[in-house]
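Colleague: all I have is the shape, not the residue letters:
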């Protein structure tokens, strides 16, 4: 029987997008196959077995490697959460999948490039979260005979069975859920909305925390938007779902800042599940999550004229915005829901054992 052995430095109880994704992947795979998770700290299992080592970091990879070497079977598939976890892969491993997320392939020094290139030689397959991420990895490193695939990282987001959102009034409700930092592009939206505030009726709820929150608050006040824009900070899952269900447009026109960018953009797909169109950026892998003109808009937030045109269309053309939201949910259900991407991963796993 095929077994999955997951080597990860990013796993619950730590909080974050990669942690959530790896947990969802482990849980999904365990419904049909045995799954063993080798992680750095204790975590409650959910249908899979967890092995962890509470020791200093330099020794963790060594212990994982030794343990795997003793228990590894011929047809086992090792899944590494990133190239860093390849350091714990034993030499006897035949099937090794490494996950690629995006910015971990940007801005490496020469010494680090040599280390990453050496570790990648231990992988037989690479699964990227977007076409842009795959292109980053291919342009930065010689992948040689490594087989590649692109699978959306939405392993934990089920298909939508929600009723279609029907507006009860003319107020357009914008929503942003993200860490508050400049590269999310919200400050540029504040500037645009300040100029449009007399053109239409809208409300904007911003969920998230970060060092940029005080700056955003000051910009909102300076633009005369204090009565229309709410900085909500942290919200629980129930409140988050209510906000998504009542939203008309999801707003996060992110861009690359230095070595930081969106490798995919899970937040856009969460909005799509609720039938909400997104205003997204153009950098990184967001064009895999949001299809320009079909499930939302892709726009460079640094281009004020272009951003203004998109925001204006989203606010004033209610029928168009609703249609894009309808398309977004349909596309999510058909191409990105948990059952769909888990099946894509399983099919790729079968190819892993056949080709090596």
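Modeller: Arrived safely, thanks for sending. What you are looking at is a predicted structure, and each value in this text was computed from that prediction instead of being measured. Residues are numbered from 1 along each chain as shown.
Colleague: could you use CA atoms for every contact and neighbour count after this?
Modeller: OK.
Colleague: which residue comes closest to the residue nearest the centre of the chain once chain neighbours are left out?
Modeller: With distances taken as C-alpha atoms, centre = their mean, the residue of the chain nearest its centroid is residue 266 (3.7 Å). Spatial nearest neighbour of residue 266, excluding adjacent residues (C-alpha to C-alpha, 6 or more residues apart in numbering): residue 154 at 7.0 Å.
Colleague: so what's the residue count around that neighbour?
Modeller: 26 (other C-alpha atoms under 10 Å).
Colleague: sec struct for it, please.
Modeller: coil (DSSP: H, G, I helix; E, B strand; the rest coil).
Colleague: sorry, back to before: now do the contacts for the residue nearest to the centre of the chain.
Modeller: Residue 266 sits next to 153, 154, 289 when contact means C-alpha atoms under 8 Å, 6 or more residues apart in numbering.
Colleague: circling back to that earlier point, what sits against the residue nearest to residue 266?
Modeller: 21, 266, 269, 336, 337, 338, 341.
Colleague: okay, the residues you listed in TSV with distance to residue 46 and secondary structure next?
Modeller: Below are the contacts of residue 154 laid out as TSV (distance: C-alpha to C-alpha, whole Å; DSSP: H, G, I helix; E, B strand; the rest coil):
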residue	distance to residue 46	secondary structure
21	14	helix
266	22	helix
269	24	helix
336	23	coil
337	20	coil
338	17	helix
341	19	helix
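Colleague: out of those residues, which comes closest to residue 297?
Modeller: The nearest member of the contacts of residue 154 to residue 297, counting by C-alpha to C-alpha, is residue 269 at 13.5 Å.
Colleague: comparison target, given below:
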């Protein structure tokens, strides 16, 4: 198949959508499909990164204004589909990529599918008649709506009213990890040496710095953890608009000596951070007034792939990524004492931590291999037909 992947996020930009776009594109390419990625440029190093990929990546200008971005992405997708003959379009999110796919599909007759991660259908900025109309057009016009967890599928049904033309198109598609990256032999701990953490007990969160990820609750828990585990250190990897607030909390709690802000970590360096940590902790929570939710959580899987125990928040689709008491621990993400207790428990009990990490690693190899998942995705794509009709509006 000739597949056009339309995505607003792609490396070197970080985040879950970027990871999915990269892994889906690579996995489908390895299966013999011809891949073209259409995505904006968001980092000066993007084009150098693209040159190393085995498939074509077309970079757009990074337009910020919402309506202008929608029109621009749609026009470029239409133009590209007119120039080339694609069998299917894969959009990693309904806005702006799904709108672009819908427009290209409507004009060119190419079927499309859309991933549903959760946040993008709940965000309050889209809860207006105009944007809800577009959301319904996109999901009604798609051949399949790819929900990343059962929890996200339920949110999808509730937000869009359980319409038969939408609910009947739901397909569950799991997320995973790169098997090659996580079986490469590793020696030493360059992260510990780099940040002066030799001999310390390391907690790690590798995620965008946004409120729902829960870095704030781990920081607030550090004074409690430090009483029981004096040599604890918390490494925060990522970038985002919550950094200033997190730094203020660090100062307020007096834990400047225990927290390391490591900044953005490129894909090729992520493994070193997982390898260095003792426990991966990301107590993500739902932020209802912002429509913010953790639909699944790839980084839990990545940490498990390194044999590390994980701590997640009991919210959204996290319980499908973390099996409580088997691959990690689930806690009330708003309960600082619960977060502290889980961290202390795993740092104090290496046998428990090791068992959870090993079981998590075995589960990853068995169920969450990107190559297997991309095979399932290819089956979905291969089973759809060209669209015969489109909804006339958003009702």
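Modeller: Nice, I can see it. Quick caveat: nothing in here was measured; it's all calculated off a predicted structure.
Colleague: care to give me the TM-score?
Modeller: Scored by TM-score structural alignment, normalised by the length of structure 1, the superposition of the two chains gives a TM-score of 0.84; 352 aligned residues with a C-alpha RMSD of 3.4 Å.
Colleague: mind putting the contacts of residue 154 of structure 1 in CSV, distance to residue 112 of structure 1 included?
Modeller: What follows is the contacts of residue 154 of structure 1, written out as CSV (distance: C-alpha to C-alpha, whole Å):
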residue, distance to residue 112 of structure 1
21, 26
266, 28
269, 33
336, 33
337, 36
338, 34
341, 32
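Colleague: against the centre of structure 2, work out the most remote residue.
Modeller: Largest centre distance within structure 2, by C-alpha atoms, centre = their mean: residue 227, 33.5 Å.
Colleague: aligned to that one, what sits in structure 1?
Modeller: Mapped onto structure 1 by TM-score structural alignment, residue 227 of structure 2 lines up with residue 198.
Colleague: so what's that match up against?
Modeller: Going by C-alpha under 8 Å, 6+ apart, the list of residues near residue 198 of structure 1 is empty.
Colleague: tell me which element it falls in.
Modeller: Using DSSP states H and E, residue 198 of structure 1 sits in no helix or strand.
Colleague: cool, and residue 224 of structure 2?
Modeller: Per DSSP H and E: helix 215-228 holds residue 224 of structure 2.
Colleague: give the buried residues for that helix.
Modeller: 215, 216, 217, 218, 219, 220, 221, 222, 223, 224, 225, 226 (16 or more other C-alpha atoms under 10 Å).
Colleague: repeat that for stretch 110-129 of structure 2.
Modeller: Buried residues in stretch 110-129 of structure 2 (16+ other C-alpha under 10 Å): 110-123, 126.
Colleague: with stretch 199-219 of structure 1 instead?
Modeller: Buried, per 16+ other C-alpha under 10 Å, within stretch 199-219 of structure 1: 202, 204, 205, 206, 207, 208, 209, 213, 216, 217, 219.
Colleague: quick one: secondary structure of the second one?
Modeller: When the structure is split into helix, strand and coil by three-state DSSP, residue 204 of structure 1 lands in strand.
Colleague: surely residue 374 of structure 2 meets residue 32?
Modeller: No. At 11.5 Å, residue 374 of structure 2 does not count as touching residue 32 under the criterion of C-alpha atoms under 8 Å.
Colleague: which one's more surrounded, the two?
Modeller: Comparing residue 374 of structure 2 with residue 32 by other C-alpha under 10 Å, the one with more neighbours is residue 374, at 24 against 10.
Colleague: measure that one to residue 381 of structure 2 for me?
Modeller: According to C-alpha to C-alpha, to the nearest Å, residue 374 of structure 2 stands 10 Å off from residue 381 of structure 2.
Colleague: can you check residue 369 of structure 2 too?
Modeller: Distance from residue 369 of structure 2 to residue 381 of structure 2, by C-alpha to C-alpha: 19 Å.
Colleague: more crowded one of these two?
Modeller: residue 381 (21 against 18).
Colleague: what strand or helix carries the counterpart of the more buried one in structure 1?
Modeller: In structure 1, the residue paired with residue 381 of structure 2 is residue 349, using TM-score structural alignment. Assigned by DSSP H and E, residue 349 of structure 1 belongs to helix 338-355.
Colleague: related to what we said a few turns ago, could you export the buried residues of helix 215-228 of structure 2 as a markdown table, including distance to residue 7 of structure 2?
Modeller: Formatted as a markdown table, these follow (distance: C-alpha to C-alpha, whole Å):
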| residue | distance to residue 7 of structure 2 |
| --- | --- |
| 215 | 27 |
| 216 | 29 |
| 217 | 31 |
| 218 | 32 |
| 219 | 33 |
| 220 | 35 |
| 221 | 36 |
| 222 | 37 |
| 223 | 41 |
| 224 | 42 |
| 225 | 40 |
| 226 | 42 |
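Colleague: from these, which is closest to residue 59 of structure 2?
Modeller: Of all the buried residues of helix 215-228 of structure 2, residue 59 of structure 2 sits closest to residue 215, with 32.2 Å by C-alpha to C-alpha.
Colleague: just give the nearest non-adjacent residue to the residue mapped onto the closest one from structure 1, would you?
Modeller: For residue 215 of structure 2, the aligned residue in structure 1 is residue 186 (criterion: TM-score structural alignment). Excluding its sequence neighbours, the residue lying closest to residue 186 of structure 1 (C-alpha to C-alpha, 6+ apart) is residue 252, at 6.5 Å.
Colleague: that neighbour touches residue 278, doesn't it?
Modeller: Yes. With contacts counted by C-alpha under 8 Å, residue 252 of structure 1 reaches residue 278, the gap being 7.5 Å.
Colleague: quick one, which of those two is more surrounded?
Modeller: More crowded of residue 252 of structure 1 and residue 278, by other C-alpha under 10 Å: residue 278, with 33 against 24.
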